[in-house]
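> Sequence plus the predicted model coming up.
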Amino acid sequence: MGSGARPQMKLVLFAQGVGVAQSVWRSPRTQPERLHSLGYWAELAQLAEAGRFDAFFIADTLNLSPSITTDAITRPDPVALLSALSAVTSRIGLVGTSSTTYNDPFTVARQFATLDHLSEGRAGWNVVTTAIAAAAANHGSTDLPDHGDRYQRAEEFVDVVTALWEAWDEHAVVADRASGVYADGDLVRSIDHHGDHFHVRGPLNVPRSPQGRLPLAQAGSSGPGMDLGARVGNLLFTTQVDLEQSQAFVADVKRRAAGFGRNPDHVKVLPGLTPILGRTEAAARELAEELGSHVGEQATLQFLQQSFGGVDLSGHDLDAPFPDIRSQLPAHASVSRPELFIRTALSEGLTLRQMVQRIGLSIGHRSFVGTPDQLADEMERWFTAGGADGFVILPADLPVGFADFVEEVVPRLQARGLFRSEYRGRTLWEHLDD
């Protein structure tokens, strides 16, 4: 970004199936029959690129959703899908999820370096830890590591991956036909890593990619998660539903980044946002009611139970006050998401049914129901007040809900000078620095 230029918010599309709302596949605004066609995903990525989004993001889990009988929740492999999308897009960043709990660093480093080559410098890795019993069972394990242990492994995992990416010097590939030298061996190094979790010799069998060290996304909002994001993250995805709390989160994580010797401005914090739009407030509310009519209580209850590390909620009265289950959370459970859900329910006096209905539309992220002008106002308010460096857009329904955002909200942000009208660079790093 040039000196004196107004800061630009960052926008990332969270592309999940037919949308994040539970059972939204039943809405005529969705296309569940196309979920496994490249054309469907290509159209979404191209729409995001037409909207000048910074990145197209694919989340992941390593198990089949327990609500598969009523919900169209399947998970294509992020790296395979993004590799295909690299051929039908040219500018938008391509960010995929890969778990540090059930993968190995060499494989992940190689996959994302390859994606970066294929996309000519547009790849990014979303670093996650995994705390789901079904995922553990799919990888030959019956035990789930404690929260702290998962993050210790993740810290070392990231260090090994970045070392592997940097093992090839930028000028290592000579490709001199006359001399017969393809690569300068002195510029390709082993990393000889020996740590608590990994022993990796290296180097990669893939040359240095266009970006070298790829941008990293991270979504942990617990203490260890925030430390990991502050130390190595470039895009921090977070769940925030209140501006003051989001301001405090942004200030905290940037303070931590400075403590690690980083420029806090290089850490972009993006709260999740589910927009439900109408030409009038009444039309937006009507759409929210229509989408909400498809939400299955049992499917959402299963999502909540999984978020709580498997705590059984089936015995609780849906119309009774939300139960304070903090003492029941297992050691392997995630910390930030359960804490947010429980705090929100208790502070607002919600019943279990009301909490289920709220989460059903936006998987716990902040939803906004209103007109495009009202949403642009709200996004500007959060951005200028230091509550966000941008937003992860999680459409309740795809593709229509996202098309509405690109066609109606993006031009309003551009007219206010808050968001780019054209890409200035070609790589994901360049987008983040713009």
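Good, I have the coordinates.

> rest of the way, CA atoms for contacts and neighbours
Will do.

> Please list the outside residues in contact with the lengthiest strand in the chain.
Criterion DSSP state E: the longest strand present in the chain is strand 268-277. If you take C-alpha atoms under 8 Å, 6 or more residues apart in numbering as the criterion, strand 268-277 is touched by 10, 234-240, 246, 250, 283-284, 287-288, 362, 365-372, 375, 388-396, 401, 404-405.

> just stretch 72-86 next, same as before
17-18, 23, 25, 32, 36, 38, 41-42, 45, 58-61, 64-65, 67-68, 94-98, 111-112, 115, 118-119.

> for comparison:
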Amino acid sequence: METAHRQRSMHLAVFAQGLGAAHSVWRSPRTAPDRLHTLRHWADIARIAEEGRLDAVFIADALVLPDSIGADVGERPDPVSVLSALSAVTSRIGLIGTSSTTYNDPFTVARQFATLDHLSEGRAGWNIVTTAIAGASGNYGSAELPEHEARYARGEEFVEVVLKLWDSWEPGAIVADRAAGVYADRDRIHEIGHRGGHFQVRGPLTVPRPPQGRPLLAQAGSSATGLDLAARFADMVFTTQYDPQAAQALVRNVRALAEVKGRSPFDVKILPGLTPVIGRTESEARELADELGSLISPEATLAFMRQAFGGIDLGRYDLDEPFPDLRDELPAHAGKSRPALLIGTALEEKLTIRQMIERVGLSIGHRCLVGTPDQVADDMAHWFETHAADGFNIIPADLPHGLRDFVEQVVPRLQDRGLFRKEYTGTTLREHLSG
């Protein structure tokens, strides 16, 4: 329990996935597929989020084109490129992007996010992932995806190197003394001399120390190995949770792990994913959910689940059969937490494969909340006040309309309850997350 003097404030990020999280949502008149790859589309999302005083806009990544591209949006632009453009059309909102530790180099990632932090004047964040999609290996000259534990061993050293590179410039290293002809104090710029099991990096970085010192670190994934990495490094953890009691247990676990790592347990903010589908009345919200759900292509969602399950094809089953227990069939390279949650939920609730497709297809497997603005705000408040979450990663089913619905109708209710800021009080992403 947090001390009485510590005032908690809810933290909100928006997961900006293309035209929205719902599969085949490009077919909805609420979306504009022709704008997907324009700055105007991404700027609209970021500006709406900033109007709502959200902590950050988050852009995930995928390193392989999905099999469902014939029927559904599946392309992914480079997050750092998009966020760099957004830094010029926003002024306060944080900018978090995914970059893989499996198919990248620490020097490149350190330089990219240090540059983004400079361009945005301290609003950059790196979402650390290890890439569990098997098809990505073929795009990076590898025969196969490394196993889970091997990916995280590399990932942990990767983060260590990035942090050393960000620290390779001390504060005040840029002198810029015109009269003396001294631009930089060489004594404040250091080689890092890293020699580890996966990387040998000399340094220093070619970019001065970022405005935040270290850009914010986010982590997605709730496996034991993933949470151990999060407890050591992350400022923000994106999770998938359906049940508040299970979410409370995860929060307690991460806090305890952070203390073991020598950190304050409250330095790590836990943000479960949430897809709100909002209507002025409950029936109107249900109609919108049904409308978006009717567009879902089972083939597209099956392709998504095949990736999540490490290549296991659920299309080989009758979709109206009970969801199979696949826990012992998951390959070693597959992700851990998401498949376990989806399989466990399907078995516990006795769902058919088709029912699970419908659930996953609207929210990419995250919790979907269909209701009025008050109902959505009530639910979010309950999770927050019972310490099941420090906030939420909002994952609109459609963009940008779904985000605008949330910002215009739910955020004011959270503000009126004193749970969420009415104005930004800081200028950097790290300051946004400090409450």
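Thanks, I have it. Values in this document were obtained by computation on a predicted structure and should not be read as measured data.

> tm score of chain vs chain?
Here the TM-score for the pair of chains, by TM-score structural alignment, normalised by the length of the first structure, is 0.99; 434 aligned residues with a C-alpha RMSD of 1.2 Å.

> on that earlier part again, just give me how far the longest strand of the first structure sits from the chain centre.
11 Å (C-alpha atoms, centre = their mean, to the nearest Å).

> tell me which residues of that strand are tucked away?
268-277 (16 or more other C-alpha atoms under 10 Å).

> got TSV for those, with distance to Ala167 of the first structure too?
Putting the buried residues of strand 268-277 of the first structure into TSV (distance: C-alpha to C-alpha, whole Å) gives the following:
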residue	distance to Ala167 of the first structure
Lys268	27
Val269	29
Leu270	31
Pro271	34
Gly272	35
Leu273	38
Thr274	40
Pro275	43
Ile276	46
Leu277	48
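
> Tyr151 of the first structure: which of those residues is nearest?
Ranked by distance to Tyr151 of the first structure (C-alpha to C-alpha), these are led by Val269 at 19.6 Å.

> how close does that closest one get to Thr351 of the first structure?
31 Å (C-alpha to C-alpha, to the nearest Å).

> Next: Ser334 of the first structure.
22 Å.

> quick one, which of the two is more surrounded?
Ser334 (24 against 18; other C-alpha atoms under 10 Å).

> got a list of what that one touches?
When contacts are counted by C-alpha under 8 Å, 6+ apart, Ser334 of the first structure is found next to 131, 147, 307-309.

> Narrow those residues to those in helices?
147, 307 (DSSP state H).

> mind listing what the closest residue to His147 of the first structure other than its chain neighbours touches?
Distances taken as C-alpha to C-alpha, 6 or more residues apart in numbering place His332 nearest to His147 of the first structure, at 5.0 Å, with adjacent residues excluded. Neighbouring residues of His332 of the first structure by C-alpha under 8 Å, 6+ apart: 131, 144-147, 309.

> tell me which element His332 of the first structure is part of?
Using DSSP states H and E, His332 of the first structure sits in no helix or strand.

> hang on, isn't Asp116 of the first structure packed against Pro215?
No - Asp116 of the first structure lies out of contact with Pro215 (C-alpha atoms under 8 Å); the separation is 10.6 Å.

> More neighbours: those two, which one.
Neighbour count, other C-alpha under 10 Å: between Asp116 of the first structure and Pro215, Asp116 has more, with 27 against 20.

> quick one, what contacts that one?
122-124, 209-211.

> Looking at these, which is nearest His199 of the first structure?
Ser209 (23.1 Å).

> Now which of the contacts of Ser334 of the first structure would you call buried?
131, 147, 307-309.

> What is the nearest of these to Leu204 of the first structure?
Nearest to Leu204 of the first structure among these: Ala131, at 28.7 Å, using C-alpha to C-alpha.

> Surely that closest one is in contact with Gly310?
No - between Ala131 of the first structure and Gly310 there is no contact under C-alpha under 8 Å: 9.9 Å.

> Show me the helices in the stretch 151-300 of the second structure, by range?
For the stretch 151-300 of the second structure, applying DSSP state H, counting those that start in this stretch gives helices covering 224-233, 244-260, 282-293, 298-308.

> Using a markdown table, lay out these together with distance to Ser137 of the second structure.
Output for these, formatted as a markdown table (distance: least, C-alpha to C-alpha, whole Å):
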| stretch | distance to Ser137 of the second structure |
| --- | --- |
| helix 224-233 | 20 |
| helix 244-260 | 31 |
| helix 282-293 | 32 |
| helix 298-308 | 13 |
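
> So which of those is nearest Pro324 of the second structure?
Smallest distance to Pro324 of the second structure across these (C-alpha to C-alpha): 13.2 Å, for helix 298-308.

> how much does the closest one stray from the first structure?
When the first structure is superposed, helix 298-308 of the second structure averages 0.7 Å from its matched positions, counting by mean C-alpha distance after the TM-score superposition for the first structure.

> burial count for the residue nearest to Arg263 of the second structure when sequence neighbours are not counted?
Closest residue to Arg263 of the second structure apart from its sequence neighbours, by C-alpha to C-alpha, 6+ apart: Arg232 at 7.8 Å. Using other C-alpha under 10 Å, Arg232 of the second structure is surrounded by 18 other residues.

> No more questions from me, cheers.
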